[in-house]
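Asker: just coords:
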C-alpha cells in the first residue's frame, strides 16, 4: 500500500526523523504531541489544562490535514 506523509504548519513540526502523521489506505497514524506552539515551537505557558488544550489543538490540526477530525479517532493513548 502507498504511504502518504501528512504535514501541516498548523501543528508543530516533527522534532526528529518522523512525520506528523502517515496515511496508509483509509487509516491515518498520528505521531505523539507535546504542548508546543506551532509558530514558535515554544512550550505553551500555563497549567496542565492549557498544555492539554494545546496538545489536542495540535492533534486536531494534523487530523484535519489528513482529511479527518478528532471525531474519527478509534484509539488514543495518553
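Answerer: Arrived safely. A quick note: this is a predicted structure, and the numbers were derived from the prediction, not measured.
Asker: can we go C-alpha only for contacts and neighbour counts from here?
Answerer: OK.
Asker: what are the ranges of the helices in the protein?
Answerer: 48-65 (DSSP state H).
Asker: give the contact list for the spatially most central residue of it.
Answerer: Among the residues of the chain, the one closest to the centroid is residue 59, at 3.4 Å (C-alpha atoms, centre = their mean). Neighbour list for residue 59: 11, 30, 33, 70 [criterion: C-alpha atoms under 8 Å, 6 or more residues apart in numbering].
Asker: Show me the one in those residues that has more neighbours than the rest.
Answerer: residue 11 (24 neighbours; other C-alpha atoms under 10 Å).
Asker: and that residue, what is it in contact with?
Answerer: If you count contacts by C-alpha under 8 Å, 6+ apart, residue 11 has them with 37, 38, 57, 58, 59, 61, 62.
Asker: any chance of those in CSV, with distance to residue 7 too?
Answerer: Shown next, in CSV, are the contacts of residue 11 (distance: C-alpha to C-alpha, whole Å):
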residue, distance to residue 7
37, 15
38, 12
57, 15
58, 12
59, 12
61, 10
62, 7
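Asker: And here is the other one:
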C-alpha cells in the first residue's frame, strides 16, 4: 500500500511528484533542494547553508512520516561541483550520530532551479 507524505514544513513539490511516498515501512523521500519552505527563497551562495537547509527539509518530511534521521538507510547526494564535497559531507554527517546510511555522491551538470546540491533519502521504520 502506498501512502503520500507531504508537509508544509518542507518546500512544496515543483513538479508532478510528492515530497515522499511510504510503502509499508519504507519511506522514499524525493530529492530536496535548498528552497526555504516558508519564504520560497533559494540558498545558492553558500554550500554549507544550502546543505543545512536541504537536511532540515528532509528532516521535516521524515517527521511528517513519524521517522527521523536514524531511520535513513540510503542517501544520494547530487552536486554540481565536486569541489563542494568536503563541506557538504561535513554538514551531512552532522545529522547522524552513528550507523551512517549507505550513500553515493555524484556530480551532475545541473540541478533544478540552478542549485548546487540536492539530496534524496530512503528510510525504513522498524
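Answerer: Cool, the structure landed. If you're wondering where the values come from, they're calculated on a predicted model, not measured in any experiment.
Asker: care to give me the TM-score?
Answerer: Scored against TM-score structural alignment, normalised by the length of structure 1, the superposed chains reach a TM-score of 0.94; 77 aligned residues with a C-alpha RMSD of 1.0 Å.
Asker: which one of the contacts of residue 11 of structure 1 sits closest to residue 46 of structure 1?
Answerer: residue 37 (12.3 Å; C-alpha to C-alpha).
Asker: That closest one maps to what in structure 2?
Answerer: Under the alignment defined by TM-score structural alignment, residue 37 of structure 1 corresponds to residue 36 in structure 2.
Asker: residue contacts, its match?
Answerer: By C-alpha under 8 Å, 6+ apart, residue 36 of structure 2 lies in contact with 10, 11, 42, 43, 53.
Asker: From residue 52 of structure 2, how far out is it?
Answerer: 11 Å (C-alpha to C-alpha, to the nearest Å).
Asker: ditto for residue 59 of structure 2
Answerer: Distance, residue 59 of structure 2 to residue 52 of structure 2, using C-alpha to C-alpha: 10 Å.
Asker: Residue 42 of structure 2 too?
Answerer: When residue 42 of structure 2 is compared with residue 52 of structure 2 (using C-alpha to C-alpha), they lie 12 Å apart.
Asker: try residue 31 of structure 2
Answerer: From residue 31 of structure 2 to residue 52 of structure 2 the distance is 14 Å (C-alpha to C-alpha).
Asker: what do you get for residue 11 of structure 2?
Answerer: Residue 11 of structure 2 is 14 Å from residue 52 of structure 2, by C-alpha to C-alpha.
Asker: which of those two has more neighbours?
Answerer: More neighbours surround residue 11 than the other of residue 11 of structure 2 and residue 52, with 24 against 18 (other C-alpha under 10 Å).
Asker: Go ahead and confirm the more buried one touches residue 35.
Answerer: Yes. The pair residue 11 of structure 2 / residue 35 is scored as a contact, 6.3 Å apart, by C-alpha atoms under 8 Å.
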